[in-house]
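[1] everything below, folded, please.
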Amino acid sequence: MPRTKEFDYQEKLKVARNLFWQKGYQATTMNDLVDTLNINRSSLYESFGNKHALFIDCLTNYIQEKKITYQQSAAKGKSPLDAAIRIIKDIVKTILIDTKTCLAINSTFELARIDAEVAKMLKDQALQSVDLFEKLFTEAKNKGEIPQDKDPKLLAFFVVSNFASLWNADLLFSDKKILYQLTDFLIQTIRS
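    Next comes the predicted model:
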């Protein structure tokens, strides 16, 4: 008879995700995972697979949460442009509140060049974000909220690429005023 799991899978997944987030993928060892998850090694392998499979599950979970967060932010918008700006401002709020840099951005710089599966996941996530912004900017252009000479797709790539820059600015300079100025400049670039 199979043994029942004595822990909440989703809860342990979040604990593992936080460990990868804190230490990075490469620096996190199986011993770290066993100790932090507080389960024995055989249970870890049985429930989550190897370290890479566990990381993929953690990253998948994080990407899903980001997608939902973006959609929730956009839904608060009174217009397409307002929806896009709300997403940007909510990301900046997260940057200021959270002590950890975005897991997707961390993983991009740590793993995207050396791990094809992670690179594909992150590219797909970024393209979903680009698609969301492109739709919003196309609607905003049709409603006259942004200039007619703006290319919605290029603008969407520009905005999504700038998220890494905003996290970088906060991490390096820890200056709220600079972060707000960069955010305002990004929004002004969209509008003008």
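[2] C-alpha only now, for contacts and for neighbours.
    Fine.
[3] which other helices and strands contact the longest helix seen in the chain?
    Looking across the chain with DSSP state H, the single longest helix is helix 116-142. If you count contacts as 3 or more C-alpha pairs under 8 Å, 6 or more residues apart in numbering; DSSP states H and E, helix 116-142 packs onto helix 51-75, helix 80-97, helix 103-111, helix 152-173.
[4] how about a markdown table for those, with distance to Ile187 and mean neighbour count added?
    Shown next, in a markdown table, are the helices and strands packed on helix 116-142 (distance: least, C-alpha to C-alpha, whole Å; neighbours: other C-alpha atoms under 10 Å):
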| stretch | distance to Ile187 | mean neighbour count |
| --- | --- | --- |
| helix 51-75 | 15 | 17 |
| helix 80-97 | 7 | 19 |
| helix 103-111 | 21 | 18 |
| helix 152-173 | 9 | 17 |
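[5] and for comparison, fold this next one:
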Amino acid sequence: MARSKEFDVDTVLLKAMRLFWSQGYEKTSMKDLVETMGVHKRSMYDTFGDKHALFMQAMERYHETVGATVKARIQDAACPKQAIRAIFDMTIHAGDVRPEGCMIVNTACELSLLDPEAAAKVNNYFAKTEELLRELIEQGQAAGEISKKRDAAQLSQYLFNALTGLRVLVKTTKDKQKLENIIEMTLAVLN
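    I've put the predicted structure just below:
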């Protein structure tokens, strides 16, 4: 007779996600995971597989969680230009409620050259972000609030690159004014 789970899978996956996000893949030990998740090692393996499989699931959960937040911020924005600004603002104004930076960018820096599966997920998530920016730029150009003098695809590549850099920089500085200045200069390209 199969035993029922003595823990909520979503809750413990969220705990694992936060730990990986905070420490990275390599620095996070199985002992760290067991202690943080509050589950027995055997239960963790039975539910999630090995450490790598758990990490892949944690990355997916991160993408879903952040994606839902981004979607809500975009819907709350009055116009596409404000929606783009909201995406950038999220990067510098959420450190008090989550680890600094972006788990996907952290993974790109840590594992992309070593782990083809992680690299594929990172590239997929990056492509989705760049596509979202392109869609918002096109909407803003159609509405006349974003200049049409630059190609939307090239602008989205530029903005995505700047956003990725900002996601790294928030891990190294607490100077919010500096980060705000960077956002202002970056988004000036939309005028």
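[6] hmm, back to that, closest to Gln125 of the first structure out of the helices and strands packed on helix 116-142 of the first structure?
    helix 51-75 (6.8 Å; C-alpha to C-alpha).
[7] look up how far Ile87 of the first structure lies from the residue most central in space within the first structure.
    Central residue of the first structure (C-alpha atoms, centre = their mean): Ala104, 4.6 Å from the mean position. Applying C-alpha to C-alpha, to the nearest Å, the value for Ala104 of the first structure to Ile87 of the first structure is 16 Å.
[8] before we move on, what about Ser129 of the first structure?
    On the measure of C-alpha to C-alpha, Ser129 of the first structure and Ile87 of the first structure end up 10 Å apart.
[9] skipping its backbone neighbours, what lies nearest Asp170 of the first structure in space?
    Leu179 (6.4 Å; C-alpha to C-alpha, 6 or more residues apart in numbering).
[10] the residue nearest to the centre of the first structure reaches Leu59, doesn't it?
    Yes: counting by C-alpha atoms under 8 Å, Ala104 of the first structure does reach Leu59; the two are 7.4 Å apart.
[11] how far away from the center of its chain is the host helix or strand of the residue nearest to Asp170 of the first structure?
    Assigned by DSSP states H and E, Leu179 of the first structure falls within helix 176-191. Relative to its chain's centre, helix 176-191 of the first structure lies at 20 Å (C-alpha atoms, centre = their mean, to the nearest Å).
[12] so it versus helix 152-173, what angle?
    Using axes from the mean of the first three to the mean of the last three C-alpha atoms, to 10 degrees, the inter-axis angle of helix 176-191 of the first structure relative to helix 152-173 is 170 degrees.
[13] and the contacts of helix 176-191 of the first structure?
    85, 88-89, 92, 96, 145-147, 155, 159, 166, 169-170 (C-alpha atoms under 8 Å, 6 or more residues apart in numbering).
[14] could I get these as CSV with distance to Phe133 of the first structure?
    Shown next, in CSV, are the contacts of helix 176-191 of the first structure (distance: C-alpha to C-alpha, whole Å):
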residue, distance to Phe133 of the first structure
Ile85, 10
Ile88, 10
Lys89, 14
Val92, 16
Leu96, 22
Glu145, 14
Ile146, 13
Pro147, 15
Leu155, 8
Val159, 8
Leu166, 17
Ala169, 22
Asp170, 23
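[15] coming back round to it: same list (the helices and strands packed on helix 116-142 of the first structure) but as CSV, adding distance to Asn31 of the first structure.
    Below are these laid out as CSV (distance: least, C-alpha to C-alpha, whole Å):
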stretch, distance to Asn31 of the first structure
helix 51-75, 10
helix 80-97, 30
helix 103-111, 21
helix 152-173, 29
